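# Okay, here's the prediction I keep looking at, along with the sequence it came from:
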Amino acid sequence: MFPGLPTASLTLTDLFSSPFHFSVPAFQRPYSWTTGEAGQLLEDILTAAGLAGRAGWEEPDYFLGTILLLDNADRGLPKEREREARLFEIIDGQQRLVTLAILLAVLRDLGTERWRWGARNRLDHLILADGLVSPLHSGKFRIELSARDQEFLENYIQVRGACTVVPPEDTLAEAEERLLAVRDYFMREVSSLNEADRRSLADYLCGQCHFVVVLTRDIDRAHRLFTVLNERGRALQRNDILKVEILKGVPQQGMEAANEKWETAAALLGPHFETLFSHIFTIYGREDAKIIAGVRRTIRDVGGAETFLNDVLAPLSKAYDTVLRASDVSLNIDPEVRRYLVYLGRLPEGDWAPAAILTLSQYADDPRRAAQLLKEIDRLVHLMRVLCLGTGKRIRRMSAVLQIIKSGSPIDPQQGPFAISRDEMRNIGYHLRSMYRRDAQICKQLLLRLNDELTRSATVLDPRDYSVEHVLPQRPGASSEWRRWFADAEEREACTDSLGNLVAVSQKQNDRARNQEFDRKQEIYRGSVNDPPVLPITRDVAEAATWRAEDIRAREAKLLGLMRDMWGIDVPGMSQAVPVRSVVA
């Protein structure tokens, strides 16, 4: 990867000892890691060290990645027992090195043993630079940042005991806030360990965590390498990490078959392969897990790496491929299964996809049961959107659905997570009175789903091709017929917001229709040569003789009837949603 450059594998102790002293060049961004990145690093190290409560996951060594250093003196890698201080600029690796320096400081300051001997003293010597650095550089710590950041790093992290000091409530710079957040996060996490485990963590961190260190002496070449590492080069994909993590648990005699299963699933799903793992984590109750930790827990729960590949990855990847390609007529699947997958496929897949994938996998030989489950999933997912439930509430509800699928329990739309409560029914009615104003995207999804019910088929539609059009305009012209037909302002507002007043047309048709009179709108809805075919959800309006309050009310009742028939709900109070008043002819 770095031909012709000095390269070595060094432990953290090697790197944080003489003659190494590090500074951050001016072109580098300030410290930018959050507790997310720092927490992932700590979790991975704890797991590798066998301190995360997961027996059997210990690793003899842990690789911290490659760092690139600029050697202005052009003296190559330090020789063994070399003591003369040398300054290296960090070209790539600042975030990891600074974060590890914070972790060392926290471990030092949480220690209870006496200073003169022992682990605390050893850690302090890693954080402090050798006294020999002084003639070369004014700093006294192993790592130094820019002037302001360095002052903060010293006062609240690097100096002995500084990790317990609370900074004044003055406004902190962004980099200072992040340094403080990571320090406090490490203090909370590491303090939860007992003294013996903290010492084990320190020993593992110092002696068994390795970097590959690459030196360059040319600043221009350093910039080019930095660009390769951070922009143009192919970053290590999570798929690569996952593959290594999973296959390392496979015995040598099964490695060829295991690798073939991995490659088959990866080829089948292509760019969607990584997304499959987030769905797998949800299915196995690991949706809050970090990627590596989630894989490890899932492998452990199912009985090992080979079982994971055979019983989890292979069948779920096939099921996910069916979910993704449901609209492909060449795919040989049950028509009812296809129908509901097509309906669901128009929605963002975050909450419903794991349940659909598990249904297809678990009931691959029972399409009737699969179709029944998918029908209820379709119903629940659409109604949760009409209820405008947040992501967290939708995911929790779908987690309960996953448990029903796993258990094989009877499916009852009136019980458990599928049931719509009386309060929810009232909220649905309330939202439907002004669905477009409440959420235009959900309103469009509802219209397209009602269009499906009108056709009783799985119409292949892309929601991006359609928009919601108000037949009675939201802002009709002062002299238009609309003002005469809907002279009462209250009546006009209620009619405008009614579900019965909404159609689905292309964006171009929507732009042309806007505030036009009714007869002109009908011409636009029927379309021209370049317009998409008129949808059934729009056709009745395009063919209507009049468009008054009673017409809107009748169409609303028709659409609510469709909702009742397909989802078994009876929305209260909607028959009076659009008042009928006197109309000017």
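Right, received. Where do you want to start? Numbering: from 1, shown residues only.

# from here on, contacts and neighbour counts on C-alpha atoms
Noted.

# and residue 489, how many residues sit next to it?
10 (other C-alpha atoms under 10 Å).

# I meant residue 225, not that one.
Neighbours of residue 225 (other C-alpha under 10 Å): 19.

# residues touching the spatially most central residue of the chain, list them.
Central residue of the chain (C-alpha atoms, centre = their mean): residue 278, 8.2 Å from the mean position. When contacts are counted by C-alpha atoms under 8 Å, 6 or more residues apart in numbering, residue 278 touches residue 287.

# quick one: what helix or strand has it in it?
Take DSSP states H and E as the rule and residue 278 turns out to sit in helix 273-283.

# list the buried ones in that helix?
273, 276-283 (16 or more other C-alpha atoms under 10 Å).

# Following element in sequence after it, please.
Assigned by DSSP H and E, the successor of helix 273-283 is helix 291-302.

# One more to weigh against that first structure:
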Amino acid sequence: MASPLSAHEQPVSKIFGGDYVFEIPGFQRPYAWTVEQARDLLDDLWDAAKSKDPGEEYSPYFLGSIVLIKPENVPDCQVVDGQQRLTTITLLLSAIRANLSAEEGRDITQLIYEKGSQILGTQDRFRLALRSRDLDFFQTYVQREGGFAKLIALGEQNSDSRQNLRRNALYFDERLKEMTVAERVTLAQFMVTRCFLVVVSTPDLDSAYRIFSILNSRGLPLAPGDILKAEIVGAIEDSQRDAYTKKWEDLEESLGRDQFSELLSLIRMIYRKAKPKGTVLKEFKEHVAQAYKPKQLIDDVIVPIGEVFAELTDSAYVSSEKAEIVNEHLKWLNRLEFNDWLPPALAFAVRHRSQPKKMEIFFRDLERLAYSMLIRKSSINDRIDKFSRLTKEIESGDDLTSEKSALQLSQAEQAATYKVLSGPLYDTLAARARSAVLLRLDALMSGGGASYDYDTITVEHVLPQNPKADSKWAEWFPDAQKRIEVVHSLGNLALLTRKKNASASNWDFDRKKKAYFSKDGVSPFVLTTQVLEHNDWMPAIVEARQKQLCDKLEAHWRLQNRKAA
């Protein structure tokens, strides 16, 4: 007999009410959301909370789904999927409570835990219990009143999960302090009454994980493209339906199922020109499909944009001239950890792919803009806003070379970009971002043509971060302050095709060059070859190299105008 299964859409007020008592099983991974995910959650919630027009009610806001092992008629349940979301929502509620008066925060406390009664002989019952190793920490510093202020005051933590909780708490606290009291109350009210989760529950572990796998395995459930195909192709007259089915399926097969789904999402973004607030299916219907008849939608939108999408994502632009240059820019855009640049890229290429000179200028400037946003650590909302404005300019035929265009960098943006490049870059950027910047720089130093198809590429310090007191490094850099100033700088970094080796980092310079930075005295990276050419590594060498590398990036990304900012 199949295990009873239930799926209900529940508001946060009920999720954190008496119907559920969540426990994170010990086999789950630790709390892993970073400030980036916390920022995206708060941005989404606050954007939705303040978007209501006067006199209108809030629209329901969907926060995703959670999968539980939960017997019927019993509140106790284990979380199979959704612990990151539940933990972060609890942390945000705690942050709001800490930034309200005790009276205003009392209702929030009821959502975080149910107080016990000495008269009734009941214990405090927390709505969410983390894994055992983080259970007491979470209760003390997040769930109990007054704990949040203590969490903010704590120093660095010795576990990733606790460190993530503390950093996200600091971020939430900073953002909430920028709001008025009324705005904090509005946010809390919106979260509790208008935010919903789909709760999928089953009483046994095997069934829960089967559901979890189905929900998270691409290609198994119906994708938005499957539903759109049925609706769009199904609306075409019988005599031509087979031909349009073939067009649709040929494109889906050539791209692959995952990329075809991404294509539909990107087309939605081209037409939506704002951060999505609903599903791909819903917004594609509202912002794209309604504007076209079914055959026109396939012939004039999906197929041509799909063909360009394949060219751009494969860095395979074809033209009698400029193709190599355009594809070089595309190659570096495709290395980025985000693809928010694709909607304007598609919008431009669909219109101008037969004009190679325009393509060259546009993608040169698009690489500049995208890497500047990476370096400046622009949020997903900032990126979507910027690239949406650019898409509008493309559709309006605006002059994209104008200083006022969204494609161009302002003096302040140039200055902010250069500040990161010329400062402690290693310590400022996350691993993927600094690798992208270093690889782009290496390609520029090589003059083009270098290949970077290695299984592992890491960024390594030449001067170690913590050299031994009796080492040659300490002799070359006797001034500790000077050492701190240069150790994370661009001039002190190299690229390796191996994983980091903590012990090798502190080797003396000669041994490090021969055994760690090269293989048989050779490195595939120009940046690392520069290091191998030196017999010692003195402050003057690092400073000269820093200037050379910063000058190279400054020239390539045209940051010279920052000086007037």
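Yep, that arrived. On a predicted model such as this, the values are computed, not experimentally measured, just so you know.

# Now compute the TM-score of the two chains, please.
Here the superposed chains carry a TM-score of 0.60, computed using TM-score structural alignment, normalised by the length of structure 2; 390 aligned residues with a C-alpha RMSD of 4.1 Å.

# The residue nearest to the centre of structure 1 maps to what in structure 2?
Using TM-score structural alignment as the criterion, the counterpart of residue 278 of structure 1 in structure 2 is residue 265.

# so where do the strands sit in the stretch 401-550 of structure 1?
In the stretch 401-550 of structure 1, the strands defined using DSSP state E, counting those that start in this stretch lie at 467-470, 502-505.

# Pull up the aligned stretch in structure 2 for the first one.
With the alignment judged by TM-score structural alignment, the segment of structure 2 matched to strand 467-470 of structure 1 spans residues 458-461.

# highest average neighbour count across the strands of the stretch 401-550 of structure 1?
strand 502-505 (a mean of 26; mean count of other C-alpha atoms under 10 Å).

# what span of structure 2 lines up against that one?
Going by TM-score structural alignment: strand 502-505 of structure 1 matches residues 493-496.

# cool, and stretch 311-322 of structure 1?
So stretch 311-322 of structure 1 sits over residues 300-311 in structure 2, by TM-score structural alignment.

# Would you mark the buried spots in the matching stretch?
Applying 16+ other C-alpha under 10 Å to stretch 300-311 of structure 2 flags 301-303, 305-306, 308-311 as buried.

# again with stretch 419-435 of structure 1
Buried, per 16+ other C-alpha under 10 Å, within stretch 419-435 of structure 1: 420, 424-435.

# Name the nearest of these relative to residue 31 of structure 1.
Nearest to residue 31 of structure 1 among the buried residues of stretch 419-435 of structure 1 is residue 435, at 45.2 Å by C-alpha to C-alpha.

# The closest one contacts residue 499, correct?
Yes - Residue 435 of structure 1 sits in contact with residue 499 when judged by C-alpha atoms under 8 Å, with a separation of 7.2 Å.

# on that earlier part again, pipe the strands of the stretch 401-550 of structure 1 into TSV and attach distance to residue 10 of structure 1 per row.
As requested, the strands of the stretch 401-550 of structure 1 are exported to TSV (distance: least, C-alpha to C-alpha, whole Å):
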stretch	distance to residue 10 of structure 1
strand 467-470	59
strand 502-505	63
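
# among the ones you listed, which is nearest residue 205 of structure 1?
strand 467-470 (56.5 Å).

# hmm, who's touching that closest one?
440, 443-444, 496, 501-507, 510, 514.

# average gap between it and structure 2?
Its matched residues in structure 2 lie on average 0.8 Å from strand 467-470 of structure 1 after superposition (mean C-alpha distance after the TM-score superposition for structure 1).

# Pull the contacting residues for residue 374 of structure 1.
337, 340-341, 356, 359.

# just residue 199 of structure 2 next, same as before
When contacts are counted by C-alpha under 8 Å, 6+ apart, residue 199 of structure 2 touches 6-10, 65-68.

# Of those residues, grab the buried ones for PyMOL.
Applying 16+ other C-alpha under 10 Å to these leaves a buried subset, and the PyMOL line that selects it is:
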select buried, resi 9+10+65+66+67+68
